[in-house]
Structure formats: C-alpha cells, structure tokens
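Enquirer: sequence first, then the predicted structure:
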Amino acid sequence: MNESSLAGPLLALLVLIALSGFFSGSETALLTFNRYRLKHLAERGHRGAHLAQRLIERPDRLIGLILLGNNFVNIMASSLATVIAIEVGGEAVIGIAAGLLTLVILIFSEVAPKTYATLHPERLAFAAAYVYTPLLKLLYPIVWLVNLFANSLLRLAGVIHQGAPPTDLSREELRTVVSEAGAMIPERSRSMLLAILDLENATVEDIMIPRHEIEGINLEDSEDEIIQTLRLTSYTRLPLYEGSIDNVIGLLHARNALHVLLNHGLNKEALRAIAREPYFVPEGTRLYQQMLNFQRARQQIGLVVDEYGDIQGLITMTDLLEEIVGEFTTDPADRISEIHRAEDGSALVDAAISVRELNRALHLDLPTDGPKTLNGWLLEYLETIPEPGTSIRVGDHALEVVQTADSGVKTVKIVPLTTPPQQVHD
C-alpha cells in the first residue's frame, strides 16, 4: 500500500483516538464535577450546567452511554491499526502495532484527557453535556438494554440501584468544607460559620453563668442593699428572689426597678408586681435549640434547672450570640477578665473559667464533654486536689497549679511550650 492510500486510514485512526480521549475525559469531568457548583450554575440559568445536571441524575445511563461509545471507538481503532499493520509489514508487525496502539491510547486517550478533566472539569463537562444529551436520545434503546443487564447483575449481587448517590453533607463534612474554603470565605466569616455548627455540640451548661455567680435581687436584703445592687449592676435584667435563688419570683428589668424607686421609693411589693414570669431552661439543652427556644418564647434570659427543678445557672441570648460572633461587650464592668496574659506568652487563669472559653482563648484542646470548668477538669484528671506547683502537660502547653483552696484549684498558670518541659508532674 502506498503512502497516499495509508493517509485515509491513518487519519481515521487519529480521529478514533481523539474520540476515545473525549469519552474518557468527559466521563471524569462529569462524574467529578462539584455537585454544589453545578446546582448553583443550573439555578442561575446556565444551559450547559442544566444539561449536565440532568445527565448525572441517572449515572447508570450516562456511564452506559460513555462506555458504549468509548469501547466502540477503541475496538474500531484496534481493528483499523491491525489492517494498517498488515498492509505495511504483514502479520509479523501486528503485535508491534498492538503495543504501540495501547501506549498511544493510554497516553492520549486516558491519562492526558482524564488529568485535564480533573484539573478543568467545567470546560469539558459542559461541552460534553451538549453532545451526550442528543446522543443519549438517539442511542437510548441500546443504552437501556445494556443497563437492564448490568442492573440485573447488580441486583443478583445484592446491590440496589437508587439513582445518583446522595450529596448531603454531614456536619463534620460541612466543617471540613468551611475550614478548607480558604480565601473564598473571609477568616472572620469562616470562624462564625464554624461556631454555628458547634452550637449543636454544646449545651447550655457549657456557657451558663454558674449558680454561685448569679447576680440578682434578694427581697430579704435591706433597702440600702437592694438600691446598691441596682446602682452597681452591669446587667439589664436580674432575677428577683426571696431568700434563695431557688425561690425565684421573676425576672426584673433594672430600668423598670429604677423607675419604681424614683416614683414610689423602695417598695418590695411594687418590685414583685413589675417582675416578669421567670423562664426556665432544662439542663442538657443544645445551644442551637435554645437559641430557637429564646426566639419562639421572645425571651432573652433563662434560668437553667436540673431534673429536680433546682437552679444550676443562668443563660442569656447575649451569651449565645457571643458563641457565634465572639466577645462584643466592651464595658470592662460587664465581666471580670479571667485570663491575665504576660509578656512571655504565659497566662494566669482563674480556674473557674469554662473549658470552652479557655480552649477558644488559648487554642487548647481540653475535652468539653466532661467537667465544664478548668477547676473541674483538673480535679477529674488528677483525682485529687493538687498542691501548688503541680504541673501537667496538655498538647503544647504546661498547666501549673498556682493557688488552691480546700474546695479546689483557684489559679492556674498556662505556659506555651517550645521544648519539652524538664519537670512535669501528673
């Protein structure tokens, strides 16, 4: 066969190799395309995205169509290469032609197209969608027959075909997506989104003001003491109780109480009258659920109670919002700082601080599913009230007990470690 007679078969072989590459690359592009971006583009009216989304809704049909075309062109290419080899050198070069064709298909029809499709799926997926949509309609009887046999074999093997795999993300998967968003989401917004996801993992006990720190008005106090409490309080709403916080009467707005004092003098019965009915929150309530409960009940403050009805603490809507956006209170009187940082990077910490707040402030990783305060965590970990000077290592930080009392740890020094500590006691 002369060169002019080989030009046609060689050109046809090149076309078949190119088609094989198109089928291979488009398969990778369509099946690895980001489903959420595809849905977003389709909803915005992108024609190619809409067609691609329709195709991947039935992956069995799409795969059947692609493999039907790919196998057809590969078999045709193999047959044509055999014919060319016989014409050029006889049967002796058929094996050489088969080896060369395998190498060419591997490089130009498999590895290169699939790599390109992985790097730039959008460019190939939309173009392929315009080709496969009418091609699927044309070859539907053949594709349907192929899928019938394939799906029957899968059912015999115990595999039930349910269409496209689910694309719902779990909470942890969504956390990973947000964390890895990089420059697409500003760091501040990323922190807020992660904080919202964390609301399902925390309960009201994690952020409530403990019972012994609740600031309120005791009707058994003297008039001067009540007035002094109202003058010095940094809170807008205060529990009104008689004798013990367990005997709560209601929630008192400080502004309304001041009006009563200005207009009528100190009148305890008037304070009772203007107090709103207390709002109780069961301990163990998830923070996200409690935020919804506050919204439904139109409340901003709640008293946390245990299973026996005893008050364990107090939680406010402000506390919940600060879990999402961080501390936004600027008045230093609102809350005494529990962390005192030193120039050497260490921090002197009040052991009554919550574990969640400490982890967030100093980037520690103390478990939050046990004791809620640093004191409680240390007592559980050491199983005794430690002596001052006792140190333990937690990750890249050393925790040194500075001050203790009969009831527990009072102050802890937290030091970041750049080298392993020389003397650390468990």
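Expert: Everything's here; your move.
Enquirer: C-alpha only now, for contacts and for neighbours.
Expert: Fine.
Enquirer: quickly note the distance from Ser20 to Leu135.
Expert: 15 Å (Cα to Cα, to the nearest Å).
Enquirer: scratch that, Gln295
Expert: Gln295 is 54 Å from Leu135, by Cα to Cα.
Enquirer: then Leu379?
Expert: From Leu379 to Leu135 the distance is 70 Å (Cα to Cα).
Enquirer: so between Ser20 and Leu135, which is more surrounded?
Expert: Ser20 (26 against 14; other Cα atoms under 10 Å).
Enquirer: so where does the closest residue to Val325 other than its chain neighbours fall, helix or strand?
Expert: In space, and not counting its chain neighbours, Val325 is closest to Met192: 5.7 Å by Cα to Cα, 6 or more residues apart in numbering. For Met192, the host element (DSSP states H and E) is helix 187-198.
Enquirer: please enumerate the helices of the stretch 201-350 of the chain.
Expert: Along the stretch 201-350 of the chain, the stretches classed as helices by DSSP state H, counting those that start in this stretch are 204-207, 223-232, 254-264, 268-274, 287-297, 317-325.
Enquirer: so of those helices, which one's packed in deepest?
Expert: Sort these by mean neighbour count, taking mean count of other Cα atoms under 10 Å, and helix 204-207 sits at the top with a mean of 24.
Enquirer: which strands or helices does that helix pack on?
Expert: Helix 204-207 is packed against strand 311-316, helix 355-362, with contacts defined by 3 or more Cα pairs under 8 Å, 6 or more residues apart in numbering; DSSP states H and E.
Enquirer: possible to save those as CSV with distance to Tyr36 and mean neighbour count?
Expert: Output for these, formatted as CSV (distance: least, Cα to Cα, whole Å; neighbours: other Cα atoms under 10 Å):
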stretch, distance to Tyr36, mean neighbour count
strand 311-316, 36, 22
helix 355-362, 31, 17
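Enquirer: so which of those is nearest Glu43?
Expert: The closest of the helices and strands packed on helix 204-207 to Glu43 is helix 355-362. By Cα to Cα, the value is 38.5 Å.
Enquirer: buried ones in stretch 118-128?
Expert: 118, 121-122, 124-126, 128 (16 or more other Cα atoms under 10 Å).
Enquirer: then this one, side by side with the first:
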Amino acid sequence: MKIQKVTEPITYIGDVRSFGVIGDPGCDGLGTQNMKVYAGALEQTAKDELTLVVGDLVPEGTKKYYEDICTLTEVVAENHVYGLRGNHDTGAYTECFGLHNYALVAKRFALIVIDNAKRCFEEEGLRLVEQVLAMNEVEQAVIAFHIPLPNHFIQNAVSEEEFDRLKAAYSAEKSKVKYLLCGHVHSWFVDEVDGITMICTGGGGAMIEDVSEHIRACDINHHVVHFYLEKDALCYRVCDLAEDCYPRERKSPVLKSRLEETITGELMAHFKYLLFADRAKRRGFDRVANLFEALADSEYRHAKNFYSVLERPAAFMEAIEGFIPTEQFEYKTMYKMMADYARQTRNPLTVQAYTGAAAAEKVHAELLKEAADIEDFQTDTVYVCPICGFVMAGEDVPDRCAVCGAPKKQYLVFKAEE
C-alpha cells in the first residue's frame, strides 16, 4: 500500500533523507484536469523517499471522494504517501489516513504533522510538538499543518491567539524548528514568522489563485516542494510541474486513439445541442433552448476532461504564440484551397462558408499576435458576428458586418472585466 494509515503518534522511519510535499490537490473537486496535476505531482515527488499531502485531498470528506483519491494515489504513487487533514478533509479522513496528529522521526530530522483544519490546533498536536522536540535524537524539525499562521501576505490564517498556542508548544526547543509548512492557499510563498521560515504551498491540483498584487496567479505554476538533507542540514526547493505533466495515458496508442475519437464525439454533441438551442430560441421556446444550452455546456466539459488527458500545452506565458501558425495556415492556405475547389465544383454555400471563415481567421491571427505580449495587451472589447462569426475589436466597429452584412445590433459583445 502506498497510502500510509498512521496508527502510532510517533513512527521511526530510519535513514530517510528526503520527502516531497503536495498541497491542496482536491478542494476544487476531483475533476480530470485537477487530478492530472495531482498525478503529475505524485510522479514528481516519487523522486523523494516519501510524500506528504498538506491537506484538502478531497472537496468534502465523504467516503466516495476518499475512495476516488485513494484509488488514483495507489495507482500513480511510487513511494509512501502520508496525509494531513485540511478544512475540506472531514468525515472519512481517519478511516483512510489515520491519526490527525503524528510525527515521522528520521535519523536526522523529524516531520511533525498537526491538525488545525478547524482554525485551531488540537491540544493533542501541541503536546506532540513538545514531546518530539524534547527528544535528544531530534536535532531539526518541520512542523506541518494546513491553515497558515499570521503572515505578511494573506489574511486567510489562524488567529494570533492560536499562533501563541503553537509558539508555547515549541518555545523551549525553538532552535530545532527549521521550517513551518502549510497549504490552504492555492499558490506558494515563503515568509518568516517568529524568526522561522514558513513555506505555504497549495499547487498540487486546485486552480492557482491570486494571493496579492505581488503574488499573482499568472506568475505561479502548479508545483511541489522537495525537502532534502544537504550536509545533514534540512533544505528545500520548489519545483514547478510542467504544463504537460503526467504523460502516462497519452503514451498508450489504443487509449490515445479512443480518447481522440471521444473528444470529437463530445464536441459534435456540444455543437449540435447549441444549434438546436438557437433554433428553439428563435421560435420562442426559451425553456427548451435553456435545456439544450445546459446540455451543450455539459458536453463541452466532457470534451475538456478527455482532452486534458492528452493535452501537452506550452507554458502559459508562452502559449499564445503557438496558436498563431494554425490560424495563418487556415486563412492563407487551407480555407483558400477549399473555397477554390468548391467554386470549381459549383458548390456556392461551401465557398461562402470558407471565404467568411478565412476573413475571421485572419483577424484571429492579428489579435493573437497582439495578445502574445500578454502583459501589455490592451484590447478589452471584442465583437463577434453571430451570423457568420467575423471578429471585430475595439469600440469603433461598423454598423454592418463586413463579411455577411448582419446589423451591429446583433453583434455578440465580449468585454473584459475591469
């Protein structure tokens, strides 16, 4: 078994020299995209001798969600995996992962896991901190918990009073506490609290979020933290996960082919339902249209999940440039060629469709070139003709679509939030 159900408050783990840390894989839900990141994190921490997940393994602590996360963990993990109870990890946590407060004592360090999932430290955990730090063989330690201590970056932390309780527990042996380790925040930052380095990591699956104007979601990648001994001193490094992490399933020719077929099928269903919703809306059947729009969105989500298994995206800040060549090929070569063929074979509707799409794809490419400078991109309003799909940007747009002549009042408006 890879998942370790802890039954003893103190476990001696021998000459372990490293451990990996994964934060918050499941609190946004156990969807395929999130679990792909978690699987990639498990593969990354397989380089260490054990893995600790610092809370929020599941969105809610029901048995089903724990069964789902445990099944994936057992298949993917290559080392022992320990849990730490987060605020989402209610219910069946103990059944799967055991004690809320425990310590792993290696020859050269101790990892002390304590529960503050309800924004207060359990007395049992604080006594354990005192006990382990008082041990002669323990010379350096990491104290791990889920919700951060008061710090310079976020307000989402335990109270100063709770911090005082923890301080009282480690104060007699404070020099042994090398790191304070937490999750809860879907990002990462390092701070100093009470003269001790606190590492906050929540990049193991949940969507990365803004922490402050200085720690933005666009600047932080999904990641893990490696702790390791260097000349017997405990050190750490943060390792970003590649955007195309966890390649296992796309390496299977059979799965790859079937997934591609499934994606096509789901997208076709999405498109067909949207078309029918549009027909229903034009005839005044708004409830029916609403149903089909919902079904279309569901099919899109299915396609997105299947696609995420195969996806190999570029790093976010570099990704936009990768879309430009496809747009250019479409309007310069493929669509022109298909329109010419349709013209020669006297198929006017196909000529019209390819010609109109080519005009739009040219604008797509131009806008993508501007957006590639992602920090300085200023276009905040984009219009789409609902009849032919032509795209117009900026505030000064024509009264009629340049491709099909549809009136301005029908344009769909996409405006960025301030």
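Expert: Structure's in. What do you need? Owing to the predicted nature of the structure, the values given are computational and were not obtained by experimental measurement.
Enquirer: TM-score of the superposed pair?
Expert: The TM-score (TM-score structural alignment, normalised by the length of structure 2) is 0.24; 181 aligned residues with a Cα RMSD of 7.7 Å.
Enquirer: so the residue nearest to Val325 of structure 1 makes contact with Leu321?
Expert: No - using Cα atoms under 8 Å, Met192 of structure 1 is not in contact with Leu321; the gap is 10.1 Å.
Enquirer: list the buried residues for the helix ranked longest in structure 2?
Expert: Longest helix in structure 2, counting residues (DSSP state H): helix 253-282. By neighbour count on 16+ other Cα under 10 Å, the buried set for helix 253-282 of structure 2 is 259, 262-263, 266-271, 273-278, 280.
Enquirer: what do you get for stretch 335-343 of structure 2?
Expert: Using 16+ other Cα under 10 Å as the test for burial, stretch 335-343 of structure 2 gives 335-336, 338-340, 342.
Enquirer: re the thing from before, so what does the longest helix of structure 2 touch, helix or strand wise?
Expert: Checking 3+ Cα pairs under 8 Å, 6+ apart, helix 253-282 of structure 2 ends up next to helix 286-310.
Enquirer: packing partners of the following helix or strand past the helix it packs on?
Expert: Counting by DSSP H and E, the next helix or strand C-terminal to helix 286-310 of structure 2 is helix 316-329. Contacts defined by 3+ Cα pairs under 8 Å, 6+ apart place helix 316-329 of structure 2 against helix 348-371.
Enquirer: quick one: buried residues of the helix it packs on?
Expert: 350-352, 354-365, 367-369, 371.
Enquirer: again, but for stretch 65-82 of structure 1
Expert: 65-70, 73-74, 76-78, 80-82.
Enquirer: distance to Val178 of structure 1 and secondary structure added to the residues you listed, as CSV?
Expert: Below are the buried residues of stretch 65-82 of structure 1 laid out as CSV (distance: Cα to Cα, whole Å; DSSP: H, G, I helix; E, B strand; the rest coil):
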residue, distance to Val178 of structure 1, secondary structure
Leu65, 36, helix
Ile66, 34, helix
Leu67, 36, helix
Leu68, 39, helix
Gly69, 39, helix
Asn70, 38, helix
Val73, 43, helix
Asn74, 42, helix
Met76, 47, helix
Ala77, 46, helix
Ser78, 48, helix
Leu80, 51, helix
Ala81, 51, helix
Thr82, 54, helix
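Enquirer: just the strands from structure 1, written as ranges.
Expert: 209-210, 217-218, 237-242, 244-253, 280-282, 301-305, 311-316, 339-341, 347-350, 391-394, 397-405, 408-416 (DSSP state E).
Enquirer: now distance to Leu271 of structure 1 too, for those, in a markdown table please.
Expert: Converted to a markdown table, those look like this (distance: least, Cα to Cα, whole Å):
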| stretch | distance to Leu271 of structure 1 |
| --- | --- |
| strand 209-210 | 24 |
| strand 217-218 | 10 |
| strand 237-242 | 8 |
| strand 244-253 | 8 |
| strand 280-282 | 20 |
| strand 301-305 | 18 |
| strand 311-316 | 20 |
| strand 339-341 | 37 |
| strand 347-350 | 35 |
| strand 391-394 | 49 |
| strand 397-405 | 38 |
| strand 408-416 | 37 |
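Enquirer: now for those strands, which one comes closest to Pro141 of structure 1?
Expert: Of those, nearest to Pro141 of structure 1 by Cα to Cα is strand 280-282, at 61.5 Å.
Enquirer: other SSEs contacting that closest one?
Expert: Going by 3+ Cα pairs under 8 Å, 6+ apart, strand 280-282 of structure 1 lies up against strand 301-305.
Enquirer: the strand it packs on packs against which elements?
Expert: strand 280-282, strand 311-316.
Enquirer: can I get these in a markdown table including distance to Gly302 of structure 1?
Expert: Formatted as a markdown table, these follow (distance: least, Cα to Cα, whole Å):
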| stretch | distance to Gly302 of structure 1 |
| --- | --- |
| strand 280-282 | 5 |
| strand 311-316 | 5 |
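Enquirer: those strands: which one's closest to Gly8 of structure 1?
Expert: strand 311-316 (81.0 Å).
Enquirer: list the contacts of Leu104 of structure 2.
Expert: 10-13, 110-112 (Cα atoms under 8 Å, 6 or more residues apart in numbering).
Enquirer: report the buried members of those residues.
Expert: 10, 110-112.
Enquirer: from these, which ones fall inside strands?
Expert: 10, 110-112.
Enquirer: make a markdown table from those and add distance to Glu43 of structure 2 to it.
Expert: Below are those laid out as a markdown table (distance: Cα to Cα, whole Å):
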| residue | distance to Glu43 of structure 2 |
| --- | --- |
| Ile10 | 27 |
| Ala110 | 24 |
| Leu111 | 21 |
| Ile112 | 24 |
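Enquirer: closest one of those to Ile22 of structure 2?
Expert: Leu111 (14.5 Å).
Enquirer: tell me the contacts of that closest one?
Expert: Per Cα under 8 Å, 6+ apart, neighbours of Leu111 of structure 2: 103-105, 141-144.
Enquirer: pick out the most distant pair among those.
Expert: The span of the contacts of Leu111 of structure 2, defined through Cα to Cα, is set by Val105 and Ala144 at 13.4 Å.
Enquirer: could you measure from the residue lying closest to Ile112 of structure 2 once chain neighbours are set aside over to Val177 of structure 2?
Expert: Leaving aside its sequence neighbours, Ile112 of structure 2 sits nearest to Ala103 (Cα to Cα, 6+ apart; 4.3 Å). Distance of Ala103 of structure 2 to Val177 of structure 2, given as Cα to Cα: 13 Å.
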